[in-house]
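Colleague: pasting the structure only:
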């Protein structure tokens, strides 16, 4: 592994770990602070996740800040990274997600690993994941291909915060995070049986978004100032 790939691997591992810590940790804190109000719990969970994404992307974007296998696969499809790099980054994301779940559990004095029992298997959840992932990929690459990469952190943070609420699945939109959330039987958990279809739907959403990105942004040329 080259030094450049090693740096990207480390950035993706650390970034995804902190993202999962934000998702799971804020979910645990929310249920403890607002035990009788599920709506408030979701608000707290979504705001913390969105804020963490902004901070992590701003910090790690100069190295690598996908934190999401679907985003990495789209980058590979667009020729932005090579196959070996993509494999390394996805590996880092999955490993980082697992690490983040374990640390989040331990921070709140729970078992390091507890298999989630929350059933999220329904056609509504699956459609929600297609929509959530489609929107996320479109937001990211709409910014990137119009040469506004400096806005990605804020666009992604805002989108994910909103998508927690307008999608039926609460917008997992990330295979690495979905797998990680199996290992915490808390507010953000998802039972193992629900995971495969979530990932399939995320890949479908990513593929549809890739087609939309190529249609809407056929080149990486900047959008004329008067058209913005």
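Modeller: Ah, there it is. Keep in mind it's a predicted model, so treat the numbers as computed, not measured.
Colleague: please make it C-alpha for all contacts and neighbour counts, starting now.
Modeller: Noted.
Colleague: wait, residue 98 touches residue 184, no?
Modeller: No: if you go by Cα atoms under 8 Å, residue 98 and residue 184 don't touch, sitting 9.9 Å apart.
Colleague: show me how far stretch 51-60 is from its chain's centre.
Modeller: In this view, stretch 51-60 has its centroid 12 Å away from the chain centroid, taken as Cα atoms, centre = their mean, to the nearest Å.
Colleague: comparison target below:
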């Protein structure tokens, strides 16, 4: 593993962890400050959107600021600028970072750390919502990448996620790593472990739909801003 690869893995671990800490921590704070469901969701969505935008801006030059296995998979399939081994390592760092972020948020608010959630989420409307939320996310990212407008990705992605909190029935998880981590917090943002497989399946389907749609609409890739691309993992 070279230095650039190491930096990318550290960036994905840290960035995904901080993203989950923002999601879970703002959810805990909102429930402690208000009993109003709409106000809780407003706080959670606004804080998550702001935090996500900042994290993308900070980490994008370290290798893309994916923070999401579906985004990493799409990037690897479309670009092939690094090997499958590195893509798998990035996804592993995203998942472990996300779990660490959930634990950090719970610890900051003196909640039980890594306590499985009992909040079951599921049913066709919820899963359809995850398909739509993830499809939109991948469509935004891949479209901006293929048209050379990645300088807009931070605010565009944050705006999509913030909006999808409100117009989807699932409140827009749209991220397998975040979903896994949120199954390990018994707080407002939690999801029961039994609900996770169906959520991830819906996210993968949505990611495929969004990516295919973007490539169909933008079949020719334009120039883009330069992001450091670490070399393939050895072996």
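Modeller: Cool, the structure landed. Computed from a prediction, not measured in an experiment: that's the story for all the values here.
Colleague: in the first structure, what residue spans correspond to strands?
Modeller: With DSSP state E, there are no strands along the first structure.
Colleague: scan the first structure for its longest helix.
Modeller: helix 3-33 (DSSP state H).
Colleague: run the chain-centre distance for that helix.
Modeller: The gap between where helix 3-33 of the first structure is centred and where its chain is centred comes out at 10 Å by Cα atoms, centre = their mean.
Colleague: likewise for stretch 56-65 of the second structure?
Modeller: On Cα atoms, centre = their mean, the centre of stretch 56-65 of the second structure falls 13 Å from that of its chain.
Colleague: stretch 188-205 of the first structure now?
Modeller: 13 Å.
Colleague: in that stretch, what counts as buried?
Modeller: By neighbour count on 16 or more other Cα atoms under 10 Å, the buried set for stretch 188-205 of the first structure is 188-192, 194-195, 197-199, 201-205.
Colleague: which one of the residues you listed is nearest to residue 143 of the first structure?
Modeller: residue 205 (17.9 Å; Cα to Cα).
Colleague: return the distance of that closest one relative to residue 44 of the first structure.
Modeller: Residue 205 of the first structure sits at a distance of 26 Å from residue 44 of the first structure (criterion: Cα to Cα, to the nearest Å).
Colleague: what sits against residue 194 of the second structure?
Modeller: Counting by Cα atoms under 8 Å, 6 or more residues apart in numbering, residue 194 of the second structure makes contact with residue 120.
Colleague: nope, residue 221 of the first structure is what I meant
Modeller: 145, 146, 147.
Colleague: what is the burial count for residue 73 of the first structure?
Modeller: 23 (other Cα atoms under 10 Å).
Colleague: skipping its backbone neighbours, what lies nearest it in space?
Modeller: Spatial nearest neighbour of residue 73 of the first structure, chain neighbours left out: residue 86 (6.8 Å); criterion: Cα to Cα, 6 or more residues apart in numbering.
Colleague: quick check: the one you found touching residue 70?
Modeller: No: assessed by Cα under 8 Å, residue 86 of the first structure is found out of contact with residue 70, at 10.3 Å.
Colleague: neighbour count winner among these two?
Modeller: The neighbour count for residue 86 of the first structure versus residue 70, taken as other Cα under 10 Å, is higher for residue 70 (25 against 21).
Colleague: pretty sure the more buried one contacts residue 204?
Modeller: No: shown here, residue 70 of the first structure and residue 204 do not form a contact pair, counting by Cα under 8 Å, at 9.6 Å.
Colleague: about what we covered before: and for residue 98 and residue 184 of the first structure, which residues touch both?
Modeller: Common neighbours of residue 98 of the first structure and residue 184 (Cα under 8 Å, 6+ apart) do not exist.
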